[in-house]
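Colleague: got a predicted structure plus its sequence, pasted below:
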Amino acid sequence: MIDATDRAPLVTVGIPVYQGERYLPETLASVMAQDHPAVEILISDNGSGDGTEEICRSAAAGDDRVRYLRYADNRGGTWNYNNLIREARGSLLTITAADDVKLPTFVSSCVAALEAAGSGCVLAMTRTRIIDEHGDVVEDLGDASLTIDEPTPHQRMAHFMRAQAPHLVYGLVRTETFRATRGFRPVVGDDYVMLTELATRGFFTLVPEQSFLQRKHPLAHSADRAGDVTFYRPQGHGRFAFPHTRLDVDLLRACLVAPLPVAGKTRCLAASIRNWIVPQWRGAAGDVRDALGISWKPRRPVR
């Protein structure tokens, strides 16, 4: 087990998984290879019926840093992500999707960045590259300016909304800050809502090295509109779900529940409207069109 006397902070690397047998071994290998001396690997398995359970039990048997939580039913992606926040033992938590890869220095470099930035910093993230189903790099994100360290929450919100950078949610976050939010919300685009809540509580810092590999592939739930809806709400239905409208509403709610004075909440509301809701108006309009049963061309949901 991890030595409790180790002066390095305990970091939980949380992996939410459902039917993840194809890419999970590579994800687990990348997490096990982290060079930080105090890592807990927490897997929350949302009732997978494929080979996921066998992969996870084998990993737990071979590495005492791995804690495997198996649940009989699929309660949805939102529940699974929030379960990691509830169950994490580390003072710092980074969530890793079961098809992504974090290079060996990811955790240690983010820990160092958080410590250097001070207590006002709630999230540290490395730069990101996109890989395909084969693990080949297909895109370098233009994210060299994603140090979201503006002095006010509404400025920070405007920054990541304009940059459309939901991948920041896979950075290293102070666990107590995660727990101070409402958790991940059951809406398509929950990463934007979570980042909004985090940004109202502190600033983000960027590690210049590219240590996060985010996988985009045809089987990802976000590649399919109906699949994205049912990921968050397993009993949901693509039609009448109003995914874009629900996202807009939850972003506004995130501003209203922020631990800010009225003036600060008002500025955050204005930032959400100006930098997200108005530029993304076609999404809400499409929700209405879908509800009315008007023919539409498939649109890639916001992620």
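Modeller: Perfect, I can see it now.
Colleague: CA atoms for contacts and neighbours, from now on please.
Modeller: Noted.
Colleague: Thr52 and Ile15 touch, don't they?
Modeller: No - between Thr52 and Ile15 there is no contact under C-alpha atoms under 8 Å: 12.0 Å.
Colleague: neighbour count: those two, which is higher?
Modeller: More neighbours surround Ile15 than the other of Thr52 and Ile15, with 26 against 22 (other C-alpha atoms under 10 Å).
Colleague: got the contact list for stretch 90-98?
Modeller: 9-17, 20, 23-24, 27, 40, 81, 84-85, 102, 169-176 (C-alpha atoms under 8 Å, 6 or more residues apart in numbering).
Colleague: mind checking which of these are buried?
Modeller: Buried members of the contacts of stretch 90-98, counted by 16 or more other C-alpha atoms under 10 Å: 9-17, 20, 23-24, 27, 40, 81, 84-85, 102, 169-175.
Colleague: can you check my assumption that Val122 lies in a helix?
Modeller: No - counting by DSSP: H, G, I helix; E, B strand; the rest coil, Val122 is located in no helix; its state is strand.
Colleague: give the contact list for it.
Modeller: Going by C-alpha under 8 Å, 6+ apart, Val122 touches 114, 173-174, 177, 198, 201-204.
Colleague: one more to weigh against that first structure:
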Amino acid sequence: MPDTAPRVSLGVPLYNAERYLEGCLDALLAQDHPDFEIVVSDNASTDRTWRICRAYAARDDRIRLYRNPRNLGGHVNYTKVVELARGELFKWVAYDDICLPGFVSACVAALDAAGPRAVLAYPRTLLIDGSGEPIGPYPDRLGCADPRPWRRVAQVARYLSLCHAHFGVFRIATLRRTRLIRPFLSSDYSFVAEVAALGEIHEVPQQLFLRRLHVASTRQSPTGTLADAVSWFAPEGRRVLAPRLRMLAETLRTLATADVDPATRLSCALAFAATWGTRRVRVHTGRWRRQLTGRPTSAPFGGGGR
């Protein structure tokens, strides 16, 4: 392992990831950015995941390995790779997604060009299926360089859905000011709103992120359930009541206590509440109209961090 800290840390939290892990690691090692490390934290996988990790680490000293003694839940593992990271910049990596070779360098360039006011950069997304076949582009529309934090938070509340932005590249100093991913459904919504309160989010115009939707996804699988998603956060399982309301309450609590001045906290919390409330009214109104006309209803609420 090199003695000097890299510019970018790529954090890979894993659990039973053997199906897509080699493709994920190959894509990371093919990044054209010259200065990065790969930090792997395995949540006591029971399949070939750890064997694959050790084989890759033996071939490339940019890969650092850590293994939890037992499955501590996905949110703990996401925190672990942030704790282990040595880079100035940081990116989470899901084992089933693919980062095209220019992903890291394009996001780093966007952050460098914008300066310290920008805290997150992410590229545009192409959705793929379990076999890697394209499903179609996904417009995240979360980029917002407005100097007013409440405007940025409102942008997040207006468009946040599949939450690809949290797989972008962060300034790690800002990332560590947040509460990261927490043990409730769609905590990535709360997290991205908190990031928007702290600084600008920039969207890179190139389509460099391949997001895989497949039957083993915690929330996007057509056969997935709330219980499946909860087990990602807490392996022992827990009851789920009113996930939308829980997410809203947690997001408002997060914004009201964010690491910013009191006036910014208040304006961001009010902006999220107002924009999210308007969005939900529009969703319900559209659903009622479709029911009256006999058209199919839209997909259910989703988007928890994996």
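Modeller: Perfect, I can see it now. Remember, it's a predicted structure, so these values are computed and weren't measured experimentally.
Colleague: quick one: map Val119 of the second structure onto the first structure.
Modeller: Counting by TM-score structural alignment, Val119 of the second structure lines up with Val122 in the first structure.
Colleague: and the gap between that match and Cys255 of the first structure?
Modeller: Per C-alpha to C-alpha, to the nearest Å, Val122 of the first structure is found 17 Å from Cys255 of the first structure.
Colleague: give the contact list for Phe170 of the second structure.
Modeller: Taking C-alpha under 8 Å, 6+ apart, we find Phe170 of the second structure in contact with 89-91, 119-121.
Colleague: the second structure: helices as residue ranges?
Modeller: Secondary structure of the second structure by DSSP state H: the helices cover 21-29, 49-59, 74-84, 103-114, 149-159, 172-175, 187-198, 226-233, 243-256, 262-293.
Colleague: which of the ones you listed sits most buried?
Modeller: helix 187-198 (a mean of 26; mean count of other C-alpha atoms under 10 Å).
Colleague: what do we get in the second structure for Pro186 of the first structure?
Modeller: With TM-score structural alignment as the criterion, Pro186 of the first structure pairs with Pro183.
Colleague: OK, contacts around the nearest residue to its match once chain neighbours are set aside?
Modeller: Excluding the flanking residues, the one nearest Pro183 of the second structure by C-alpha to C-alpha, 6 or more residues apart in numbering is Phe233, at 5.2 Å. Phe233 of the second structure makes contact with 73-75, 182-185, according to C-alpha under 8 Å, 6+ apart.
Colleague: one more time with 10 Å
Modeller: Applying C-alpha atoms under 10 Å, 6 or more residues apart in numbering, we find Phe233 of the second structure in contact with 72-77, 181-185, 187, 304-306.
Colleague: what do you get for Arg75 of the first structure?
Modeller: By C-alpha under 10 Å, 6+ apart, Arg75 of the first structure lies in contact with 46-47, 231-235.
Colleague: next, the buried residues of the lengthiest strand in the first structure.
Modeller: For the first structure, the strand with the greatest residue count under DSSP state E is strand 203-215. For strand 203-215 of the first structure, burial by neighbour count (16+ other C-alpha under 10 Å) applies to 203-208, 210-215.
Colleague: which helices and strands sit right next to it?
Modeller: strand 101-102, helix 106-117, strand 121-131, strand 137-140, helix 153-163, strand 172-174 (3 or more C-alpha pairs under 10 Å, 6 or more residues apart in numbering; DSSP states H and E).
Colleague: can you tell me what sits against stretch 33-41 of the first structure?
Modeller: 1-4, 6-15, 28, 31-32, 59-60, 63-68, 88-90, 92-94, 102-109, 111.
Colleague: mind redoing it with 8 Å?
Modeller: 2-3, 6, 8-15, 31-32, 65-67, 89-90, 103-108.
Colleague: equivalent range in the second structure for it?
Modeller: Residue span in the second structure matched to stretch 33-41 of the first structure, by TM-score structural alignment: 30-38.
Colleague: the matching stretch spans what distance, first to last residue?
Modeller: OK, stretch 30-38 of the second structure end separation, C-alpha to C-alpha: 12 Å.
Colleague: and it, how far from the chain's centre?
Modeller: Stretch 30-38 of the second structure has its C-alpha centroid displaced from the chain centroid by 20 Å (C-alpha atoms, centre = their mean, to the nearest Å).
Colleague: what residue of the first structure matches up with Phe272 of the second structure?
Modeller: When the first structure is aligned by TM-score structural alignment, Phe272 of the second structure is paired with Ser272.
Colleague: gap between its match and Ala117 of the first structure?
Modeller: 26 Å.
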